[in-house]
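Student: fold the following and give me the result.
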Amino acid sequence: MKRLILALCLCYGQLTQAVQSLTVIYDSGDTLPIAQYLPKRSEPQPKQSALPSKHKAFQLPIETPSMSPGRVSATERTLKYLQQPLFLIGADKQSKAWLQARRDQLVELNAIGLLVQVDTLEEIKAIKALANGLRLMPASAESFAKPLALKHYPVLISKDGWEQ
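Tutor: This is a model prediction of the structure:
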């Protein structure tokens, strides 16, 4: 009981100190505003009145300059951080034929597709119709194509490497 009373007294003492106002010891009157030392804030830009289309969440054309349609040799390379298989395709005839031939395997692997080379919305719709149930996103693969030395698509990338 004595400890409880002691704890309450200590808390009360702290509360009374926190409520008291600060005492100014000295003010020379030569203070300067701090605004000149702070970074300048830019004026807010007016918002665009046109709302983006719900069908177009990306900028066309989608390009991956370091990649082109072509033959890919199977390469064994451990990619331990790749959670799901990934396939890269374009809107060209070779990619469409590859997607049709490998579609069932890609569904079984639960692979995610990147459409790395496409010019129009109609091409995207045509490829999505061929994919029929596969997850496919239009996006450039430039950020990881160069480090992996990938030069051609279509290609299937997994934890164990890549193949066509």
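Student: every contact and neighbour count from this point should use C-alpha atoms.
Tutor: Will do.
Student: ok, residue 157 touching residue 83?
Tutor: No - using CA atoms under 8 Å, residue 157 is not in contact with residue 83; the gap is 10.8 Å.
Student: between the two, which is the more surrounded one?
Tutor: Neighbour tally, residue 157 and residue 83, criterion other CA atoms under 10 Å: the higher count belongs to residue 157, 23 against 10.
Student: which SSE is immediately downstream of the helix or strand where the more buried one lies?
Tutor: Residue 157 belongs to strand 155-158 when assigned by DSSP states H and E. Using DSSP H and E, the next helix or strand after strand 155-158 towards the C-terminus is strand 161-163.
Student: if I look at the residue nearest the centre of the chain, how far off is residue 90?
Tutor: In the chain, the centroid-proximal residue (CA atoms, centre = their mean) is residue 139; its distance is 10.9 Å. Residue 139 sits at a distance of 10 Å from residue 90 (criterion: CA to CA, to the nearest Å).
Student: list residues touching both of the two?
Tutor: Taking CA atoms under 8 Å, 6 or more residues apart in numbering as the contact criterion, the common neighbours of residue 139 and residue 90 are 115, 116.
Student: now do the helices in this structure.
Tutor: 2-19, 93-109, 121-131, 142-148 (DSSP state H).
Student: another sequence for comparison is provided below:
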Amino acid sequence: MRVLFLMLIAFKAFSLQVIPLTLGHSETSSQLDLSSPIGVPAKSKATFGKVDAKKVDTTVFHNALFVIGADRLSKQWLAQHQKQLQDMQAIGFITNVDDFEAIIQLQEQCQLPLLPVNVDPLMQLIGVSHYPIVIAEGEIWQ
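Tutor: Sure thing, here's the model as predicted:
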């Protein structure tokens, strides 16, 4: 049942294909291309690593987001930041993951939504190449 639920979430997100973004300082709109499949396996050029906190125009994002991998260090980071992410009602993107079982296990552990996706377009947009990160309230941080 859990696998079916996760597949429905992934299908709904995949059917979007693009996420419309409204740029803060003008009437112009942009789009974050999600033409890469949302589902497993979800592969990305992004890797686990250190990211310095920086300011970013988050008016283009309607929700707090976080990005993790399926690696042990990302799982530890998620456990440490679980409460804060829940309080923000953050939506998680998980990348470099091979199967739904790993995602289901993490979702049960952290009680946060996780979508398997190639995060390369997002990472390029914000100028970051490593995870885990949080994008919220005008900042990118670990």
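Student: just the TM-score for the two chains, thanks.
Tutor: The TM-score (TM-score structural alignment, normalised by the length of the second structure) is 0.70; 110 aligned residues with a CA RMSD of 1.8 Å.
Student: circling back to that earlier point, could you tell me where the strand holding residue 157 of the first structure falls in the second structure?
Tutor: Mapped onto the second structure using TM-score structural alignment, strand 155-158 of the first structure spans residues 133-136.
Student: same question for stretch 5-16 of the first structure.
Tutor: So stretch 5-16 of the first structure sits over no part of the second structure, by TM-score structural alignment.
Student: tell me how far the aligned partner of residue 126 of the first structure in the second structure lies from residue 85 of the second structure.
Tutor: Residue 126 of the first structure maps onto residue 105 of the second structure when the alignment is built from TM-score structural alignment. Between residue 105 of the second structure and residue 85 of the second structure the distance is 17 Å, computed by CA to CA.
Student: ok, those two, which is more surrounded?
Tutor: Using other CA under 10 Å as the criterion, residue 105 of the second structure and residue 85 rank with residue 85 on top: 22 against 12.
Student: for the more buried one, give me its contacts.
Tutor: residue 112.
Student: what lines up with it in the first structure?
Tutor: Residue 85 of the second structure maps onto residue 106 in the first structure, by TM-score structural alignment.
Student: also residue 116 of the second structure?
Tutor: Match for residue 116 of the second structure (TM-score structural alignment): residue 138.
Student: what about its match, how many residues nearby?
Tutor: Applying other CA under 10 Å, we find 22 other residues in the vicinity of residue 138 of the first structure.
Student: please apply the same query to residue 113 of the first structure.
Tutor: Neighbours of residue 113 of the first structure using other CA under 10 Å come to 23.
Student: what's the answer for residue 151 of the first structure, then?
Tutor: Applying other CA under 10 Å, I find that residue 151 of the first structure has 17 neighbouring residues.
Student: with residue 12 of the second structure instead?
Tutor: Residue 12 of the second structure: 12 neighbours (other CA under 10 Å).
Student: what sits against it?
Tutor: Residue 12 of the second structure neighbours (CA under 8 Å, 6+ apart): none.
Student: rerun at 10 Å
Tutor: 6, 38 (CA atoms under 10 Å, 6 or more residues apart in numbering).
Student: confirm it sits in a helix?
Tutor: Yes - with DSSP: H, G, I helix; E, B strand; the rest coil as the criterion, residue 12 of the second structure is located in a helix.
Student: give me the residues contacting the strand holding residue 157 of the first structure.
Tutor: Against strand 155-158 of the first structure from outside (CA under 10 Å, 6+ apart): 69-89, 95, 98-99, 102, 106, 109, 111-113, 162-164.
Student: again, only using 6 Å
Tutor: Strand 155-158 of the first structure is touched from outside by 85, 86, 87, 88, 162, 163, 164, with contacts defined as CA atoms under 6 Å, 6 or more residues apart in numbering.
Student: any idea how far that strand is from the chain center?
Tutor: Distance, stretch centre to chain centre, for strand 155-158 of the first structure: 20 Å (CA atoms, centre = their mean, to the nearest Å).
Student: what's the match for residue 58 of the second structure in the first structure?
Tutor: Alignment note (TM-score structural alignment): residue 58 of the second structure maps to residue 79 of the first structure.
Student: quick check: closest non-adjacent residue to its match.
Tutor: Nearest non-adjacent residue to residue 79 of the first structure, counting by CA to CA, 6 or more residues apart in numbering: residue 159, 4.6 Å away.
Student: is that neighbour in contact with residue 81, as I believe?
Tutor: No - counting by CA atoms under 6 Å, residue 81 is not a contact partner of residue 159 of the first structure; they are 7.5 Å apart.
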